[in-house]
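Trainee: I would like to see how this sequence folds:
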Amino acid sequence: MADKPKIALIIGSTRDARWADKPAQWALEKIRARGDVEVELVDLKDFDLPFFNEVASNAYVPSEDPRAVRWQETIAGFDGYVFIVAEYNRSITGALKNALDQDYVNWGRKPMGVVGYGSVGAARAIEHLRLIAVELQMVPVRAGVHIGGSDFYRVSAYNPNPEPMEALDGVIGGSLKDMMDQVSWYASVLKAARAAA
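Mentor: Model (predicted):
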């Protein structure tokens, strides 16, 4: 496919002890194998974002902090997003919320999907993220990947003998495919629409 949509796979946790890297690498490999999109891993740890402290949103005033501007330039280069979502106290991480707040302009009119993990597969955090995405004018897709309960325990660091992520392919592989089918379709359609606007 010529001019494939470019998708950012965003790791939304910055804790040193985070578990996000394992599902991120699993999803990255699966998405790369599809061939209908380009995908790049974007790690919030690599951006050293300050707490949002601009005069206003960049929807109204250009941001001044060079770290925020670098983040905005990175986000602008993608046609859609898949977030690796950890659930902290029934919501997304503070680091992810701050990263979302650092930009308004560049998220809009692009799809977003999710790979969440935790006791209930990050379902509560993901619903919160979808609400934030709507405000940022993203297009949240219906399907998502939820790694929860005993499946989460099987592969997580809480298990003294964790299995590889591939052990869950039969459980969540179809969800990843459905989610990426939707992200890919919207990314292609909206990319064309943005170019025509």
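Trainee: When you work out contacts or count neighbours from here on, use the C-alpha atoms and nothing else.
Mentor: Fine.
Trainee: Contact partners for the most centrally placed residue in the chain?
Mentor: Ranked by distance to the mean C-alpha position of the chain (Cα atoms, centre = their mean), the top residue is residue 83 at 1.3 Å. Contact analysis of residue 83 by Cα atoms under 8 Å, 6 or more residues apart in numbering lists 9, 10, 11, 12, 112, 113, 114, 115, 116.
Trainee: let's see it at 7 Å
Mentor: Residues in contact with residue 83 (Cα atoms under 7 Å, 6 or more residues apart in numbering) are 9, 10, 11, 12, 113, 114, 115.
Trainee: Tell me the helices and strands packed up against the helix or strand where the second one lies.
Mentor: What it means is residue 10. Using DSSP states H and E, residue 10 maps to strand 6-11. Applying 3 or more Cα pairs under 7 Å, 6 or more residues apart in numbering; DSSP states H and E, one finds that strand 6-11 contacts strand 38-43, strand 80-86.
Trainee: most packed of these?
Mentor: Here the criterion is mean neighbour count by mean count of other Cα atoms under 10 Å, and of the helices and strands packed on strand 6-11 the winner is strand 80-86, at a mean of 26.
Trainee: and for comparison, fold this next one:
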Amino acid sequence: MQDRIRLVLIYGSVREERFCDQVVAWAREQIEQRSEFELSLVDPAVMFRQPGEAREFAEQRHQSLQQLLRADAFLIVTPEYNHGYPAALKQFIDEVPASWEARPVGFVSYGGVSGGLRAVEQLRQVLAELHAMTVRGSVSFTNAWEQFDDQGQLSEPRRANSALAHTLVQLNWWAQTLRAGRERVPYERIRG
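Mentor: Now for the predicted structure:
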């Protein structure tokens, strides 16, 4: 039997008191109920701390880098800011070493009336340039702050839980398939 898929859950926001934490906590809880994934979390807020800051942050940054480099798949939780994705998330994608090539990426988005879908559509273009494979399934929270209660729980979880389960099935299939492909022919040989 193949090893479990190493799935990295990425925070898309670095703002203080961000809503992203609630959405990530929900996604994490759902993923941890599944046996096919080995889950790790990466927070760009930790990645961009200054080198002179506390030693614990340097250790967290090192661990995050290792998780990114070992990943089989990614799930990005992103808000939508001004009809687009956060600048810090773009900086993270551009500057932090990760094995995006020939790996699947899924999305959980949140925002106002669009539920973050405009951010996701733009991210699909960016990740295609990095040779990542974005999955069609996704989760979108319209007016997200109205869907979570004071304890961070979804008031009506059925639809979101189902959408995430579908996205995870797609991520797992693509991760298994692409991992087998990379083992047969290293992606660097066909990248062009």
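Trainee: ok so, going back, reformat the helices and strands packed on strand 6-11 of structure 1 into CSV and put distance to residue 176 of structure 1 next to each item.
Mentor: Putting those into CSV (distance: least, Cα to Cα, whole Å) gives the following:
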stretch, distance to residue 176 of structure 1
strand 38-43, 14
strand 80-86, 10
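Trainee: and residue 112 of structure 1, that one's in a strand?
Mentor: Yes - Residue 112 of structure 1: assigned to a strand according to DSSP: H, G, I helix; E, B strand; the rest coil.
Trainee: how about it, what's its match in structure 2?
Mentor: Mapped onto structure 2 by TM-score structural alignment, residue 112 of structure 1 lines up with residue 105.
Trainee: now residue 86 of structure 1
Mentor: Match for residue 86 of structure 1 (TM-score structural alignment): residue 79.
Trainee: Is its match in contact with residue 116, as I believe?
Mentor: Yes - because the distance of 5.6 Å satisfies Cα atoms under 7 Å, residue 79 of structure 2 is recorded as touching residue 116.
Trainee: any shared contact partners between the two?
Mentor: With Cα under 7 Å, 6+ apart, residue 79 of structure 2 and residue 116 have common neighbours 109, 110.
Trainee: Provide the aligned range in structure 2 for the strand holding residue 10 of structure 1.
Mentor: Using TM-score structural alignment, strand 6-11 of structure 1 pairs with 6-11 in structure 2.
Trainee: I'd like to know how far residue 152 of structure 2 sits from residue 146 of structure 2.
Mentor: According to Cα to Cα, to the nearest Å, residue 152 of structure 2 stands 11 Å off from residue 146 of structure 2.
Trainee: With neighbour numbers in mind, choose between the two.
Mentor: residue 152 (15 against 11; other Cα atoms under 10 Å).
Trainee: Pretty sure that one sits against residue 22.
Mentor: Yes - using Cα under 7 Å, residue 152 of structure 2 is in contact with residue 22, at 5.5 Å.
Trainee: Quick check: longest helix in structure 2 by residues?
Mentor: helix 158-184 (DSSP state H).
Trainee: what angle do that helix and strand 37-42 make?
Mentor: 100 degrees (axes from the mean of the first three to the mean of the last three Cα atoms, to 10 degrees).
Trainee: name the helices or strands packed onto helix 158-184 of structure 2?
Mentor: Using 3+ Cα pairs under 7 Å, 6+ apart: helix 158-184 of structure 2 touches strand 104-111, strand 133-142.
Trainee: Which part of structure 1 matches it?
Mentor: The aligned range for helix 158-184 of structure 2 is 170-196, by TM-score structural alignment.
Trainee: Next, the mean deviation of the matching stretch compared to structure 2.
Mentor: On superposition with structure 2, the mean distance recorded for stretch 170-196 of structure 1 (mean Cα distance after the TM-score superposition for structure 1) is 0.9 Å.
Trainee: Please spell out which residues along that stretch are buried.
Mentor: 172-173, 175-184, 186-188, 190-191 (16 or more other Cα atoms under 10 Å).
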